[in-house]
Structure formats: structure tokens, C-alpha cells
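fold the following for me, if possible:
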Amino acid sequence: MTNVLVVEDDDLIRSVLVKALGGAEYTALEAVDGESAQAILSTISDIDLMLLDIGLPDTDGLTLLREARDRGFAAPVIILTARDSVANTVEGLESGANDYMVKPFRVPELLARIRLRLREHEATEDPGILEHAGMRLDIRTRRVEVDGRIQELTNREYSLLEMLLRNKGETISREQLLESVWGMDFDPGSNIVNVYIRSLRRKIGENKVQTVRGVGYRVE
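Model (predicted):
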């Protein structure tokens, strides 16, 4: 699932955003001020996009944005604000925002902009790097990092993880994994995929790969 951080102190606006995001099959993470936003950004590594109100009760949203960018936060940011002057828009974009919408906004337009910014960001990502949910695979060197720590994987474990990350959010069947990683037709009596998934989980974390019972596996 795509994670969207919603930083908005107005309860009504935030609830509208969360409902709209859920309806579009995004996962919304809620922050009511700068402090709670900082807490989420420091503990969750796979934020895919941020919706940011700059009129927060404890800090200016642009300060929060600049600090996040300085720490390496690279996901798209869409500012939502009542400040509608050209100078405000320029300041927001120069602070690191990718887009700027003035309140009141139309939800369908916001969702369209979210889709656009996500597509643009995905297109600019290094094709030699697969990165998701704290996992980072360098395709060229086969180096694997999980939550900032290097992990040594066998060739089969690496190939399993690469296939799951290339298809993140999708359920990959045992048949597909067996054919892709081992080059074998599916043998209903074989548990080799299950064995390697268990081994992979021990190294990267039990919750990184989800089992879809009776179907296969996926990462979200």
C-alpha cells in the first residue's frame, strides 16, 4: 500500500482527507502538529507522499518541510494552505514542496495531483535501487540493507526478495516464485519456497513479507 502522511491540525479537513485517501486505496498516517509529524517521519521509513498544512499550531509547516528535506526525506510533498498569494506559493515550492493547493480544494483534483506526483517520483528513482519499507536492494552490487543494516543473503533469498520488491503490493504465487527463482515448474508437493521464505524472514524481519494464505506472498 502507498503511505500518505497527512499533517493537518483541522479535525474536519483531516478527516475528509483520510476518508478520501482510504477510498483511493492509500494508507493515511495522521499528524495534528509538527511534533507528531516529526515523530512519524523519524520512525516510519516508507512514507510515499506528504500532505502538509503550513499553518500548524506548534511550528510553521515550511520549517518542518525544510528540516525533513535536510534529513533526506525525498518523497513528494503537496502543501495545503489558505495562504494564496504568489509569494506564498513561491516560498512553499522553494522550501521543497512539489505542489501547492489553496484551501478550499476539490478532493478529486487533489487525488489527481497525488497520482501525478507519485508517478513523477517513481520515474525519477534510481532504477538500480529497489527501496521499500526500510529495505534497500542495490541491483548492481546485490547489496542488501534492512533498516540501515547490511544483511547477507544467499542467492536464492536475494532473488526472492528482489522479485517481491519489484512487485510490491501484489501477491506473488508460489508457482511464480518457483518458476522465476528456481526455473522450475510448480510441484504441489514441494515446500522449498516456504523454507526459503522462512529463512528470508529470519534475516530481514518477520513482518517484512506477508503470507496470503492459499495464494502466495507479498510485501506492502
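
CA atoms for contacts and neighbours, from now on please.
OK.

show me what the single longest helix found in the chain is packed against.
Ranked by residue count, the top helix of the chain under DSSP state H comes out as helix 107-124. Applying 3 or more C-alpha pairs under 8 Å, 6 or more residues apart in numbering; DSSP states H and E, we find helix 107-124 packed against helix 11-23.

and the angle for the helix it packs on with helix 107-124?
60 degrees (axes from the mean of the first three to the mean of the last three C-alpha atoms, to 10 degrees).

now what about helix 11-23, what contacts it?
For helix 11-23, contacts defined as C-alpha atoms under 8 Å, 6 or more residues apart in numbering pick out V6, V7, E8, T27, A28, E30, V107, L111.

please generate a structure for the following sequence too, so the two can be compared:
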Amino acid sequence: MFNYTFRWNQAFNALPRLLEGALVTLEIALLSMLIGIVIAILLTGFRLSGNALLSAIARTWVEVARNTPALFQIYMAHFGLGAFGIHLSPYTSLLAGIAFNNAGYLAENFRGALKAIPDTQTRSARSLGMPAIQAFRLIVMPQMLRIAFLPATNQMVWAILMTSLGVTVGMNTDLAGITQELNARSFRTFEFFAMAAVIYYLIAKAVTLAARALAWRMFRY
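Here you go, the predicted structure:
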């Protein structure tokens, strides 16, 4: 018999704490994207450099990031590095694991975007007297951003959802960690996790809509 009594008042009373955790979740996701973008640009440069060693490093990073579970990557940051005497906090481990994952996916996005731009455009810019850096900044980069922007938005949403894996390494200040703590105290599993799911959904939708608006403003011409 279904005799569960819903007590939504407890979940709504805890909403301020859940929103505090949502801010931490968003903070980790944003930082992991910024770090991931920087590393991804370097990896893309390595892949296109023609240097065998640099290309191998970049290819290995991308292969590991894209073909192993995100949970494994977070575990390696938190527990694996401990074997070498490097002990990271749950926050740093979660951030490092997600940034590692983001860098792998974003590097492929950037490389694909660059490959989609004909070489003739760069050669034409150089023939007009543009230095290589100026040609890249004015000709190549705007097109690369247009192509890679929406896939990067998807990665941002994925990063937000990946933060929920932090509970496995003791993260207790983000949305998933606070939800787990409230559930352990009250055993109102359905109410608290349903509330957290709604918050995750709203954050993801807000990021997607903001990205579409930004893309329309930046790339409408």
C-alpha cells in the first residue's frame, strides 16, 4: 500500500540552504569551464603544432577525458593523487576532475571548429598584409567562436550536472551535498531530491537560454 505522507513544508523551509548550495554548484561549474577553456586552447595548439610529443600529450588527454567516467576522473584527483602525497580538498578535487573533463571535450570542439574554417581565409588575410596574430584574431577566431559556442554551452550544462558527483568525495557545500545532508537528517528523500532536481533543471535552462540570447547578439551577422 502507498502510505507515504508528503511533507513539502520541510523542503520549502530548507530552500534558502539549497539555493546557497546552488550558488556553490554554479561557481564550480563556471570555474571548471574557465580552466577547461584555457587548457583546451593549449591542447588544441598542441594538436595542430606538428610536434609529435605535444600532439601525443594532447591526444592522450582528450582520449582519457572523453572515454572514461567523470566519476573516475574526480576519484583520481581526490584519491589517486593521494598516493603521491598530493591531498586535495573535496572542493578542489571536484573542480580539478570537472575541469579535466571539460578540457578534453572543449579541445575537440575547438579543433573541429578550426578545421571547419578554410585555410584560404587565413592565406587571403596574410596576402593583404595582416600579421598571423591579427589574421587569427580578426578572421579565424570569430568564426571559431560561432562554431564552438553552442557545443561549449552544452558542456557548461554538463559541468553543472557533474558537480553532483562531489558527494562521493565528501563535498557537502554544493547543491547535491546539502541535499544529501538534509535527507540524512530528515529521511524526506523524495521531497528534498525532487526540490534539488528542479533547481538543477532551472539552472541548466537558465544557462541554455542565456547562451542562446548571447549567441544571437554576438553572431547574428
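
can you calculate the TM-score here?
The TM-score (TM-score structural alignment, normalised by the length of the first structure) is 0.32; 105 aligned residues with a C-alpha RMSD of 4.8 Å.

from the contacts of helix 11-23 of the first structure, which land in helices?
Here DSSP H is the test, and the contacts of helix 11-23 of the first structure give V107, L111 as lying in helices.

export the contacts of helix 11-23 of the first structure to a markdown table and tack on neighbour count?
Formatted as a markdown table, the contacts of helix 11-23 of the first structure follow (neighbours: other C-alpha atoms under 10 Å):
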| residue | neighbour count |
| --- | --- |
| V6 | 24 |
| V7 | 26 |
| E8 | 27 |
| T27 | 18 |
| A28 | 23 |
| E30 | 20 |
| V107 | 13 |
| L111 | 15 |
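
what is the nearest of the contacts of helix 11-23 of the first structure to V146 of the first structure?
Relative to V146 of the first structure, the closest of the contacts of helix 11-23 of the first structure is T27; by C-alpha to C-alpha it sits at 21.9 Å.

now do the helices in the second structure.
Going by DSSP H, the second structure shows helices at 8-13, 15-48, 52-67, 70-75, 90-115, 119-127, 132-135, 141-162, 175-186, 189-218.

format these as a markdown table; extra columns: mean neighbour count.
Output for these, formatted as a markdown table (neighbours: other C-alpha under 10 Å):
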| stretch | mean neighbour count |
| --- | --- |
| helix 8-13 | 14 |
| helix 15-48 | 20 |
| helix 52-67 | 16 |
| helix 70-75 | 20 |
| helix 90-115 | 23 |
| helix 119-127 | 14 |
| helix 132-135 | 14 |
| helix 141-162 | 19 |
| helix 175-186 | 19 |
| helix 189-218 | 16 |
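
list the buried residues of the longest helix of the first structure.
L110, R113, I114, R117, L118, H121 (16 or more other C-alpha atoms under 10 Å).

circling back: switch the contacts of helix 11-23 of the first structure over to a markdown table; also include distance to R14 of the first structure.
Shown next, in a markdown table, are those (distance: C-alpha to C-alpha, whole Å):
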| residue | distance to R14 of the first structure |
| --- | --- |
| V6 | 7 |
| V7 | 8 |
| E8 | 6 |
| T27 | 13 |
| A28 | 10 |
| E30 | 8 |
| V107 | 12 |
| L111 | 14 |
